[in-house]
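Engineer: turn this into a model:
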Amino acid sequence: MKAAELRQKDIAGLENEVKELQKAHFGLRMQKATQQLNNTGTLRVTRRDIARAKTILAQKQAEERAKSAAK
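Structural biologist: Take a look at the predicted model:
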């Protein structure tokens, strides 16, 4: 998923996206453990997608805190 697509989501949407990506990554790890995963590169891609989503989520949460502190 591209960063631009993630930036369009709100905080709740990003939290949901992180949760879904973590579930997908867990499933891929289980497939790898049982020798069912053919393309191990997908593990790296999902791990990076999770990091990207968490980074944008943290940025948005920091913006919200800054807005509420300024009031």
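
Engineer: CA only for contacts and neighbour counts going forward, please
Structural biologist: Will do.

Engineer: quickly find the element holding the closest residue to R7 other than its chain neighbours.
Structural biologist: Using CA to CA, 6 or more residues apart in numbering and skipping the chain neighbours, the partner closest in space to R7 is I56 (6.7 Å). Take DSSP states H and E as the rule and I56 turns out to sit in helix 41-70.

Engineer: another sequence for comparison is provided below:
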Amino acid sequence: MELEKLRNLSDDELKAQQNTAGEQLFRIRFQKSLGNNDGIKKIRILKLDIARAKTIARERTLAAEKAATPAVVHTAPPASTRTARKKAKN
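Structural biologist: Below is the predicted model of the structure:
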């Protein structure tokens, strides 16, 4: 399936597409083990479709996490208490 079509799917539709491709891949591998070599070329296409669906799902997850957590503001580390203790003893 084309990348743009996958990006336009909802999360549930994307998961269903991934499951469908997984089932087809299983059936073709099973047929291959029985000696039927009709759908061998389709294996690569199905594996790529599954990988694309997983990648888009992961991108969405990361985007949601990034939107939920505010950006961390980098501040200077706290001053060392070790040197302050040395000065206090003297």
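
Engineer: gap between the helix holding I56 of structure 1 and the chain center?
Structural biologist: 7 Å (CA atoms, centre = their mean, to the nearest Å).

Engineer: next: stretch 1-20 of structure 1.
Structural biologist: On CA atoms, centre = their mean, the centre of stretch 1-20 of structure 1 falls 7 Å from that of its chain.

Engineer: so which residues make contact with it?
Structural biologist: With contact meaning CA atoms under 8 Å, 6 or more residues apart in numbering, stretch 1-20 of structure 1 is reached by D49, I50, R52, A53, K54, I56, L57, K60, Q61.

Engineer: so what's the residue most central in space within structure 1 up against?
Structural biologist: Closest residue to the average C-alpha location of structure 1: I50 at 3.0 Å, with CA atoms, centre = their mean. The contact partners of I50 of structure 1, taken as CA under 8 Å, 6+ apart, are V18, L21, Q22.

Engineer: just Q22 of structure 1 next, same as before
Structural biologist: Neighbour list for Q22 of structure 1: I50 [criterion: CA under 8 Å, 6+ apart].

Engineer: which of the helices or strands spans it?
Structural biologist: Per DSSP H and E: helix 11-33 holds Q22 of structure 1.

Engineer: quick one on the thing from earlier: roughly how far apart are the residue nearest to the centre of structure 1 and R29 of structure 1?
Structural biologist: Between I50 of structure 1 and R29 of structure 1 the distance is 14 Å, computed by CA to CA, to the nearest Å.
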